[in-house]
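Asker: Could you look at this predicted model? Sequence included:
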Amino acid sequence: MTSMQHVSDTASFRAVRTDDPPGLAIRGDLGPEHAVRFAGALRGAAAAAPGNLCLDCEGLDTVSVEGLRAMMDAAADLSRLGRSLTVCRLSPYFLRIFRLAGWDQTPGLVLEPPAAAELGNSELARVRRSGLRRPDRPDAADGRHGAVA
């Protein structure tokens, strides 16, 4: 990333505009309280770059339905302009949610799966067995693993 500009920054969620590749890098918990600002950040990134956008989700811990809807809406808007939103560095957990919900079929949305080489065999097997649970994040309420935001 050659240049970064903070476009949404709170204690629990951060969105940073990137130039190389053009788009956003997001970190933390994308809760419903952040969805409107996140959607605006996506629109701003789309206006600032003429081509496709990359949404770097490496640091994404949880995401609300409102946050997911903002991603789907941005991808559909870009698709109407002949562009796309590539969601990259998405955890296997979130990739599974996108696929199970059918959101991977959203026009303009490109999901870049994590490389299997990045996961150890036991971690990959655990993710496959976990369904909609993210095995590496404990549920804050009761300490169990696998909370869905």
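Answerer: Nice, I can see it. Numbering: from 1, shown residues only.
Asker: CA only for contacts and neighbour counts going forward, please
Answerer: OK.
Asker: For residue 28, grab the count of nearby residues.
Answerer: For residue 28, the tally of surrounding residues (other C-alpha atoms under 10 Å) stands at 18.
Asker: That one looks like it's in a strand, true?
Answerer: Yes: counting by DSSP: H, G, I helix; E, B strand; the rest coil, residue 28 falls inside a strand.
Asker: so residue 57 sits right up against residue 86, yeah?
Answerer: No: using C-alpha atoms under 8 Å, residue 57 makes no contact with residue 86, being 10.3 Å away.
Asker: Longest helix in this structure, please.
Answerer: helix 65-80 (DSSP state H).
Asker: buried sites along that helix?
Answerer: By 16 or more other C-alpha atoms under 10 Å, the buried positions in helix 65-80 come out as 66-68, 70-79.
Asker: Packing partners of that helix?
Answerer: Helix 65-80 sits against helix 35-48, strand 85-88, strand 109-111, with contacts defined as 3 or more C-alpha pairs under 8 Å, 6 or more residues apart in numbering; DSSP states H and E.
Asker: One more to weigh against that first structure:
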Amino acid sequence: MYDRRPPRSRMTFETDDRARVTLVSHPFGLRITGEIDRGNRHLLAGALTWALLAGSHDIRLDLSGLTFIDVAGMRLIVTAAARLSSDREVILDPISPAVRRVLSLTGWDQAPGLRVCS
């Protein structure tokens, strides 16, 4: 079971040899760095599940340090955005060129509940 309380400060949620997910309390969200693919997608899935349950705020994802994300990983983000109530969003800010490319190729930059910045 995930602790539903927002973190008091930045802390590492989960990490492996290729990716790191860090909780950020203000603005509420996650910083995801490294590479997300089949081998470690569970890190992203777990962190997004926690963020969906942890509060009533928008969820800001800092993806500026993400050097690679496969389509299935991006689908996790889009699906999380779609699961939010209409008064919440998943905000991608900032994002890396790799993320921008996947969003553009899939058309998910216009997905419901998802706001792409910078």
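Answerer: Perfect, thanks for sending it. This is a predicted model, so every value here is computed, not measured.
Asker: Overlay the chains and give the TM-score.
Answerer: The TM-score (TM-score structural alignment, normalised by the length of the second structure) is 0.85; 111 aligned residues with a C-alpha RMSD of 1.6 Å.
Asker: Let me have the helices and strands packed on helix 65-80 of the first structure in JSON lines, adding mean neighbour count and distance to residue 18 of the first structure as columns.
Answerer: Listed next are these as JSON lines, based on neighbours: other C-alpha atoms under 10 Å; distance: least, C-alpha to C-alpha, whole Å:
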{"stretch": "helix 35-48", "mean neighbour count": "18", "distance to residue 18 of the first structure": "8"}
{"stretch": "strand 85-88", "mean neighbour count": "21", "distance to residue 18 of the first structure": "13"}
{"stretch": "strand 109-111", "mean neighbour count": "20", "distance to residue 18 of the first structure": "18"}
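Asker: Save those as a markdown table, and put in distance to residue 98 of the first structure too.
Answerer: Shown next, in a markdown table, are those (distance: least, C-alpha to C-alpha, whole Å):
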| stretch | distance to residue 98 of the first structure |
| --- | --- |
| helix 35-48 | 17 |
| strand 85-88 | 11 |
| strand 109-111 | 9 |
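Asker: So which of the ones you listed is nearest residue 101 of the first structure?
Answerer: For those, proximity to residue 101 of the first structure was assessed by C-alpha to C-alpha; strand 109-111 is nearest, at 13.4 Å.
Asker: what stretch of the second structure does the following helix or strand past the closest one fall on?
Answerer: Downstream of strand 109-111 of the first structure, the first helix or strand assigned by DSSP states H and E is helix 121-129. Aligned by TM-score structural alignment, helix 121-129 of the first structure falls on no residue of the second structure.
Asker: in helix 121-129 of the first structure, what's buried?
Answerer: residue 127.
Asker: Next, the contact list for the equivalent of residue 30 of the first structure over in the second structure, please.
Answerer: When the second structure is aligned by TM-score structural alignment, residue 30 of the first structure is paired with residue 36. Residue 36 of the second structure sits next to 18-19, 44, 66, 68-70, 73 when contact means C-alpha atoms under 8 Å, 6 or more residues apart in numbering.
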